[in-house]
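Undergrad: Sequence first, predicted coordinates after that:
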Amino acid sequence: GEYIRAATMKGYGVTLYVGLGVPIPITDLDMVRRTAVRDEDIEVDIIDYGVPQRSRPSLGRVNYAELKSGYIEIGGEEIRTSSLSSFRRARQVAQELKLWIETGKMEMLLPTRPIDPAKSAQPMRETVQGPRVLDIMDTRVISIMETEEIAAAARKLLKGETNHLPVLDGGGRLVGIVTTYDISKAVVNPAKGTRVMDIMKRKVVTTVPDEAVDIAVQKLELHNISALPVVDHERRVIGMLTAMNLGKLFGGRWLK
């Protein structure tokens, strides 16, 4: 019981902290190189456990050196970090493992059989599932081709009563997005170009139909945007998720 602690995480629920030590036998130079890594070389994703779903979003990628510094940056904001346990306790676990091996309590043996890579664990069934993007997305999508004139994009934005136009290539795949703000800038600075491809944003944040709305909301907040194109596996736009859709779902909170 010394290395096991009960815990709770906000938005996640109850969990368990387990102190786990894995002895790695150093048998050759290759193993020395693999284990002699610096904190800067070990990278991990920052996972949001506040999202009640197995496929939780990654808020960013950092290395161990950044985590140990006490602060990391997420979305331009500085966040404090700390270990769940301590380096002192980690060394204590390592020393105890060493003692077990030296006294014969634990023996370093060759594996009795390899793990079958074809088998997989079956996760527990999710009893409660939140709304998905496909449940609230707008399937009426107004888009434009990247080779069309900026004036055509302006007309579509006005006629379609929307602020976002997904931009498609010749194969109908998403390659960018244009907003009313982009059109306004193009009018002020006409020298930038005359076609949609000249002013569109090429890095488009997207979502997929079966993604949880919670994760889509995280994307909107993280990137400070108000709409997400919904794409299939071929990057074809099949819907739009906007603040209006979320406002209907969350009782107007996103419309303020």
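TA: Yep, that arrived.
Undergrad: CA atoms for contacts and neighbours, from now on please.
TA: Fine.
Undergrad: mind checking which helix or strand the closest residue in space to T8 that isn't next to it in sequence is in?
TA: Taking CA to CA, 6 or more residues apart in numbering, and ignoring the residues beside it in sequence, T8 has V14 as its nearest neighbour in space, at 4.3 Å. Taking DSSP states H and E as the criterion, the element that holds V14 is strand 13-18.
Undergrad: Which parts of the stretch 51-200 of the chain are strands?
TA: Applying DSSP state E, counting those that start in this stretch to the stretch 51-200 of the chain gives strands spanning 58-63, 71-74, 77-80, 144-145, 164-168, 174-179.
Undergrad: try this one next to it:
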Amino acid sequence: MVTALLVDDEPLANARMQELLAAHPEIEVIGVAGSLKAARDFLETRAPDVVFLDVEMPGGSGLNLLASVPDVTQVVFVTAREKYAVQAFQVAALDYLVKPVDPERLADTVARIRKQTASGQSRPDSASETEVEPDANEAAGAIEDAALRLDDSVSVPLADKAFSGVVTIGDICWIEALRAFTRVALKGPPRLVLFRRRLSDWDKILPADSFARIGRSYLVHLALAEQVEWDSRRETLVMFGEGVEPLTLGRLPAMRLREILGGTA
């Protein structure tokens, strides 16, 4: 059983999240806080496995809660605004959900929570993800409507100067939609890159014979998938080799992947 704390100043938002999580019996909501102070007080005596946290709260930001309570292991930000996504991943959020929360998207989040909890890991190392801030010229030049080849590269400005800023299309293992952003898993360092680009934009330019659209949230480079661990009940793991972050799929995306692979396990 995974224990959870809900933190949102809107009672209806907390009630809605409880309703959505009721479809996932492996998640037990052990606390509901309507303010940052109430959340801090709760976390002084209890240690939930995951905190579902709003960003804009009266008296401060949910982002500041992590600084004042450093022992929080897993955090999922739930907010009505997309603009905090980069900040959320800088503080190593496990996921970022935008209200109104889509049940299918939440199912993917729950699958990731279960995987993280089972492995005994704390919040992911934020240093392993690189923030990408493309400028106006990139939209007009680096990514065009014409389909790219696997040996093509995408050049983007990065916050991390240690990375060259060039991503080879053939090195992309999977892409996950995060509303106005996408998280991209690569074969080589940096392993995870956060782009300010929608999944639909990637879908237009990636080679269709190599990348498969899995539901509304994922693009998968099928040739790089080395193993698929099927679990019809809750989650499916797609493995891409040593050092590459596995892709965790909920039930519906996993069903779509099985269809694409012709029902093979």
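TA: Now that the structure is in, tell me what you want to look at. Here the structure is a predicted model, which is why all the values come from computation and not from measurement.
Undergrad: TM-score them against each other, please.
TA: The TM-score (TM-score structural alignment, normalised by the length of structure 1) is 0.19; 80 aligned residues with a CA RMSD of 5.6 Å.
Undergrad: ok, now which ones touch the closest residue in space to L249 of structure 1 that isn't next to it in sequence?
TA: Sequence neighbours aside, I136 is the residue nearest to L249 of structure 1 in space, at 7.6 Å (criterion: CA to CA, 6+ apart). Contacts of I136 of structure 1 were listed using CA atoms under 8 Å, 6 or more residues apart in numbering, and they are L241, N245, L246, L249.
Undergrad: Name the member of those residues with the most neighbours.
TA: L241 (26 neighbours; other CA atoms under 10 Å).
Undergrad: Run the angle between the helix or strand containing that one and strand 164-168 for me.
TA: Taking DSSP H and E as the criterion, L241 of structure 1 maps to strand 237-242. Angle, strand 237-242 of structure 1 to strand 164-168, by axes from the mean of the first three to the mean of the last three CA atoms, to 10 degrees: 160 degrees.
Undergrad: ok and strand 237-242 of structure 1 relative to strand 174-179, angle-wise?
TA: If you take the same axes, to 10 degrees, strand 237-242 of structure 1 sits at 30 degrees to strand 174-179.
Undergrad: Packing partners of strand 237-242 of structure 1?
TA: strand 227-231 (3 or more CA pairs under 8 Å, 6 or more residues apart in numbering; DSSP states H and E).
Undergrad: From the contact counts, what lies against the strand it packs on?
TA: helix 213-223, strand 237-242.
Undergrad: what's downstream of the last one, the next helix or strand?
TA: Proceeding N to C from strand 237-242 of structure 1, the next assigned helix or strand is helix 243-249, under DSSP H and E.
Undergrad: What is that following helix packed up against?
TA: helix 133-136.
Undergrad: got the contact list for stretch 14-24 of structure 2?
TA: For stretch 14-24 of structure 2, contacts defined as CA under 8 Å, 6+ apart pick out L6, V7, D8, I27, V29, V32, P103, A107, V110.
Undergrad: before we move on, back to that, after the strand holding V14 of structure 1, which helix or strand is next?
TA: Taking DSSP H and E, what comes next after strand 13-18 of structure 1 is helix 29-35.
Undergrad: residues of the helix or strand that that next one is followed by that come out buried?
TA: As assigned by DSSP H and E, the chain's next helix or strand after helix 29-35 of structure 1 is strand 43-47. Within strand 43-47 of structure 1, no residue counts as buried by 16 or more other CA atoms under 10 Å.
Undergrad: same for strand 43-47 of structure 1, what does it pack against?
TA: Using 3+ CA pairs under 8 Å, 6+ apart, strand 43-47 of structure 1 is in contact with strand 58-63.
Undergrad: Show me what the strand it packs on is packed up against.
TA: Against strand 58-63 of structure 1 (3+ CA pairs under 8 Å, 6+ apart) you get strand 43-47, strand 71-74.
Undergrad: can you pull the buried residues of the shortest one?
TA: What that stands for is strand 71-74 of structure 1. For strand 71-74 of structure 1, using 16+ other CA under 10 Å, the buried residues are I72.
Undergrad: Same question for stretch 72-81 of structure 1.
TA: Result for stretch 72-81 of structure 1 [16+ other CA under 10 Å]: buried residues I72.
Undergrad: quick one: contacts of it?
TA: L59, G60, V62, E66, L67, K68, S69, G70, Y71, L222, H223.
Undergrad: Need the max-distance pair from these.
TA: Greatest spacing in the contacts of stretch 72-81 of structure 1, by CA to CA: K68 and H223 (26.1 Å).
Undergrad: quick one: which of the two has more around it?
TA: Ranked by neighbour count (other CA under 10 Å), K68 of structure 1 and H223 place K68 first, with 13 against 10.
Undergrad: Can you tell me how far the more buried one is from L59 of structure 1?
TA: 18 Å (CA to CA, to the nearest Å).
Undergrad: can you give me the end-to-end distance of stretch 32-39 of structure 2?
TA: Using CA to CA, the distance between the terminal residues of stretch 32-39 of structure 2 is 8 Å.
Undergrad: Any buried residues in the lengthiest helix in structure 2, and which?
TA: Ranked by residue count under DSSP state H, the longest helix found in structure 2 is helix 103-119. Neighbour counts over helix 103-119 of structure 2 (16+ other CA under 10 Å) mark 104-114, 116-117 as buried.
Undergrad: what residues are up against I46 of structure 1?
TA: Contact partners of I46 of structure 1, counting by CA under 8 Å, 6+ apart, are S58, L59, G60, R61, V62.
Undergrad: In TSV: those, plus distance to D30 of structure 1.
TA: Converted to TSV, those look like this (distance: CA to CA, whole Å):
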residue	distance to D30 of structure 1
S58	32
L59	34
G60	31
R61	27
V62	26
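Undergrad: Put together TSV for those, with distance to L168 of structure 1 and neighbour count on each row.
TA: Shown next, in TSV, are those (distance: CA to CA, whole Å; neighbours: other CA atoms under 10 Å):
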residue	distance to L168 of structure 1	neighbour count
S58	27	15
L59	28	15
G60	28	14
R61	30	13
V62	33	17
